[in-house]
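S.K.: Take this sequence and fold it.
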Amino acid sequence: MVEHLGDIFGEQRALAAGRAFVDLSEREVIAVTGADRLSWIDSLTSQSLARLQPGESAETLLLDPSGRIEYAARVIDDGETTWLLMDAGTGAGFAAFLERMRFMLRVEVADRSAEYATIGMLGAREPAADAVSTLRRDADAPLGQRLLDVSAAPNGVPLVWNDPWTAVQPGGHQYARGAHPGADWSYREVLVERTRLGELADAPQAGTLALEALRIAAWRPRAATELDATAIPHEFDWLRSAVHLAKGCYRGQETVAKVHNLGHPPRRLVLLHLDGSDEVLPAAGDELRLGRPQDDGTVVGRITASARHYELGPIALALVKRSADPASELTVVADAGLVPATQELIVPPDAGAEVEVPRIPRLGAVRR
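M.R.: A predicted model of the protein is given here:
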């Protein structure tokens, strides 16, 4: 794991153009085999996976009975095995949950993190191109082909995951309005046998800070950074890629439907443009207050991730209360000082309440 190699902005440019990869080998990999694997995971999680075809990519969330997010998984199926790509520190817990839910089904769950490493990259993407052909046609074709050459394919299908964040998925819903930066988010992950990582030693590489800056600019939520104990999908616009609103019952589905159809998420994700006049970069968990630094306003949220972007400057993702005025300036309370910030809406305050419920007249009321 390398945060940067000495040229943070240069690494971002190279990564965005498909000329560099990121070593994400601390991330975890869970494999599920057996004839019932897809219908079983479909019944437990938020995305429609029962008909996932070999080589297709998806994203799904495991919710608790109250609709709060417990785990997020990036999903590939190769026709024999469903591969769950997980953030570091989350794979073992998800695998343990799946083990408890096996009952008499034809499924087997295994943690394959010790065998497979995750490599991340971005690059040019053609409409309707699958993950493998896209990798071959990247702006820097030699790197894309090289990653494809070392990608794991234990059952004959290269394990290449294309991030569905690039568009609203079937059955999903987007709260963000207007142009969405996710449309240009051409991110993918490739699974590589750890014994073959050395074959990429001389390939162009970027650090994890470069990937983080590009992810934040794309408004892309991630389990390891954005989630806390009370997070629900609506707060991050995660219905866009990881939730199917019409697929039927799964754990937490009642909350998903109720908030989307009748209510509003209590918090909302925003992109913050930070004052770049000094070198203070907020950390995850730093408080957000309403108003300018001299106002000493009330606390309305917290930073989830921050970075210095090669075009946008200092930016951050933050969760704020739904009631916080979208037009208000905010102040980040960082250890090194107070940082002024302006909001860019991702999830608007009126997100949700998609179904208009007719008012029923009170008994005895007289119509005029």
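S.K.: can we go C-alpha only for contacts and neighbour counts from here?
M.R.: OK.
S.K.: Residue 282 reaches residue 303, doesn't it?
M.R.: Yes. The pair residue 282 / residue 303 is scored as a contact, 7.4 Å apart, by Cα atoms under 8 Å.
S.K.: my read: residue 225 touches residue 302, true?
M.R.: No. Counting by Cα under 8 Å, residue 225 stays clear of residue 302, with 11.6 Å between them.
S.K.: Need the overlap of contacts for the two.
M.R.: When contacts are counted by Cα atoms under 8 Å, 6 or more residues apart in numbering, residue 225 and residue 302 have residue 284 as shared neighbours.
S.K.: re earlier: which neighbours do residue 282 and residue 303 share?
M.R.: Common neighbours of residue 282 and residue 303, using Cα under 8 Å, 6+ apart, are residue 332.
S.K.: more neighbours, residue 225 and residue 302?
M.R.: residue 302 (21 against 15; other Cα atoms under 10 Å).
S.K.: Quickly find the element holding that one.
M.R.: Assigned by DSSP states H and E, residue 302 belongs to strand 299-309.
S.K.: who touches that strand?
M.R.: 9, 12, 209, 212-214, 216-217, 225-226, 281-290, 314-321, 324, 332.
S.K.: Mind checking which of those residues land in strands?
M.R.: Secondary structure from DSSP state E places 287-290, 314-321, 332 of those in strands.
S.K.: And stretch 190-205, what's buried?
M.R.: Buried residues in stretch 190-205, counting neighbours by 16 or more other Cα atoms under 10 Å, are found at 190-193, 197, 205.
S.K.: Spatially, which two of those residues are the most separated?
M.R.: The largest separation in these, counting by Cα to Cα, is between 193 and 205 at 17.8 Å.
S.K.: Can I get the buried residues of stretch 190-205 in CSV including distance to residue 260 and secondary structure?
M.R.: Shown next, in CSV, are those (distance: Cα to Cα, whole Å; DSSP: H, G, I helix; E, B strand; the rest coil):
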residue, distance to residue 260, secondary structure
190, 33, strand
191, 35, strand
192, 38, strand
193, 41, strand
197, 43, helix
205, 41, strand
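S.K.: Which stretches in this structure count as helices?
M.R.: 8-16, 37-44, 91-100, 131-136, 141-150, 208-217, 223-226, 253-261 (DSSP state H).
S.K.: Tell me which of those helices sits nearest to residue 275.
M.R.: helix 208-217 (15.9 Å).
S.K.: Here is the second sequence; please produce its structure so I can put it next to the first one:
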Amino acid sequence: MTVLSEVHEAHGATFREVGGRRVVDHYGRSERTHRAVRNVVGVCEFGYGVLVVTGEDRVEYVDNAVSNDVPEDDGHGCYALLLDPDGRVETDMYVYNAGERLLVFTPPQRAEPLATEWSDKTFIQDVDVRLATDDFAVFGVHGPKSTEKIASVLHQASSPEELLSFNRGELGDAGVTVVRTDNLSGEESYDVVCAAEDAQPVFDTLVNRGLNAVPFGYRTWETLTLEAGSPLFDTEIEGRLPNDLGLRNALDFEKGCYVGQEVVSRIENRGHPTQRLVGLTVEARPEPGAAVFAGDEHVGEVTRAVDSPMREAPLALAAVDWELPEAALTVRVDGDGAAAERTALPFVEGSAPSARLPTY
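M.R.: The predicted structure is shown next:
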């Protein structure tokens, strides 16, 4: 569950579950909050699962398991995937080299199974994998003024500049790690990581000290990320081929270290995947899984849809056939066909492009 339930309740929060973890859905007036994040800066508590990996062989072990190169130097991280033998995504993750340990951030429901799986496969290697979700709190800071926000409250360190790099410093009396994240909201962004027992003063500092920031929940997060064209694990990524999603930032195509990765490399080498992730502007908001048609031909399905405050229209991401017929697109809404128009991603140009923007 969220580390700060009572604090969020004091801000008027409504809660929901994401990956089995209780998180803030919204604080009310979601459209106003959304615009505040787009125009200035906002703070959200994220419900990551966390693993701590130690031992002399930690970097080699994790590097051999995932789709991207794990950095060998302290202060750097990567976005990576764990693939099944068919090349489909079992989980995505961020892996950070924190000196004598790796910190691995996953969707909350994937942390415990991943810890068990990796622990069972270490064999003779010097690797220890520990589930540490309850030890940490993670706050996302997003918006065009997020760098100014971090600078106004972070002491003993400067804001990191390179994507997925981090610096250690202090917010008030609490030690924190500040990560320059990959802009999934389409805005400049950071994750502030602290010990769970320091969560309350860190959240208070981020919201109320220095440059003020609006607190926001997962409803706003999902709308921001869809406008930015960012696929998310629960709605777009899980169980799909990364080639179909254009997730090039998660892949080193030269690794070929295991069967699933070899499948991904073969798809890359043959020219193009069978599907692609596209943006649609629709006349009425569909539900996830709604069928997409080109004329009378079924060509895909909606993965996620929102009513966009910035475009003032319903928007959707959809997984569709690579080659679409030359016919008008429609999406099923309440059993009827609603007109849809393919729209270039991102839907909204913010202060920084998302690193997950589909690239083919």
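S.K.: just to revisit the earlier point, and of the buried residues of stretch 190-205 of structure 1, the nearest to residue 142 of structure 1?
M.R.: Looking at the buried residues of stretch 190-205 of structure 1 and their distance to residue 142 of structure 1, the nearest is residue 205, at 13.6 Å (Cα to Cα).
S.K.: so what corresponds to that closest one in structure 2?
M.R.: Per TM-score structural alignment, the equivalent position to residue 205 of structure 1 in structure 2 is residue 215.
S.K.: What of residue 217 of structure 1?
M.R.: Mapped onto structure 2 by TM-score structural alignment, residue 217 of structure 1 lines up with residue 227.
S.K.: and if you look at residue 112 of structure 1?
M.R.: Aligned partner of residue 112 of structure 1 by TM-score structural alignment: residue 132.
S.K.: correct me, but its match touches residue 102?
M.R.: No. With contact defined as Cα under 8 Å, residue 132 of structure 2 does not reach residue 102; the gap is 11.7 Å.
S.K.: Could you pull out the residues contacting both of these two?
M.R.: What both residue 132 of structure 2 and residue 102 touch, as defined by Cα under 8 Å, 6+ apart, is the set residue 52.
S.K.: quick one, which of these two is more surrounded?
M.R.: residue 102 (24 against 18).
S.K.: contacting residues around the aligned partner of the more buried one in structure 1?
M.R.: In structure 1, residue 102 of structure 2 lines up with residue 82, judged by TM-score structural alignment. Contacts for residue 82 of structure 1 (Cα under 8 Å, 6+ apart) come out as 31-33, 37-38, 75-76.
S.K.: Report the two of those separated the most.
M.R.: 33 and 75 (13.1 Å).
S.K.: With neighbour numbers in mind, choose between those two.
M.R.: A direct count of neighbours by other Cα under 10 Å for residue 33 of structure 1 and residue 75 places residue 75 higher, at 25 against 18.
S.K.: check contacts around the more buried one.
M.R.: 57-60, 82-85, 161.
S.K.: For those, which ones persist in structure 2?
M.R.: Compared against structure 2 with both residues aligned by TM-score structural alignment, their matches' Cα atoms under 8 Å, the contacts of residue 75 of structure 1 retain 57-60, 82-85.
S.K.: Would you mind measuring from residue 43 of structure 1 to residue 49 of structure 1?
M.R.: 9 Å (Cα to Cα, to the nearest Å).
S.K.: repeat for residue 302 of structure 1
M.R.: Residue 302 of structure 1 is 33 Å from residue 49 of structure 1, by Cα to Cα.
S.K.: What of residue 34 of structure 1?
M.R.: Taken as Cα to Cα, the span from residue 34 of structure 1 to residue 49 of structure 1 is 15 Å.
S.K.: Of those two, which one has the most company?
M.R.: When residue 34 of structure 1 and residue 49 are compared for neighbours, residue 49 comes out ahead with 24 against 15, by other Cα under 10 Å.
S.K.: For the stretch 1-150 of structure 2, just list every one of the strands.
M.R.: Secondary structure of the stretch 1-150 of structure 2 (DSSP state E, counting those that start in this stretch): strands at 14-18, 21-26, 42-46, 49-54, 76-83, 89-97, 102-106, 128-131, 136-142.
S.K.: Could I get these in JSON lines, plus columns for distance to residue 240 of structure 2?
M.R.: Formatted as JSON lines, the strands of the stretch 1-150 of structure 2 follow (distance: least, Cα to Cα, whole Å):
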{"stretch": "strand 14-18", "distance to residue 240 of structure 2": "19"}
{"stretch": "strand 21-26", "distance to residue 240 of structure 2": "23"}
{"stretch": "strand 42-46", "distance to residue 240 of structure 2": "23"}
{"stretch": "strand 49-54", "distance to residue 240 of structure 2": "21"}
{"stretch": "strand 76-83", "distance to residue 240 of structure 2": "9"}
{"stretch": "strand 89-97", "distance to residue 240 of structure 2": "6"}
{"stretch": "strand 102-106", "distance to residue 240 of structure 2": "17"}
{"stretch": "strand 128-131", "distance to residue 240 of structure 2": "26"}
{"stretch": "strand 136-142", "distance to residue 240 of structure 2": "26"}
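S.K.: Out of those strands, which is closest to residue 359 of structure 2?
M.R.: strand 76-83 (15.4 Å).
S.K.: Show where the closest one falls in structure 1, residue numbers please.
M.R.: So strand 76-83 of structure 2 sits over residues 56-63 in structure 1, by TM-score structural alignment.
S.K.: Could you tell me which residues within the matching stretch count as buried?
M.R.: Buried residues in stretch 56-63 of structure 1, counted by 16+ other Cα under 10 Å: 56-63.
S.K.: who are the neighbours in contact with the match of residue 205 of structure 1?
M.R.: Here residue 215 of structure 2 is in contact with 27, 33, 42-44, 207 (Cα under 8 Å, 6+ apart).
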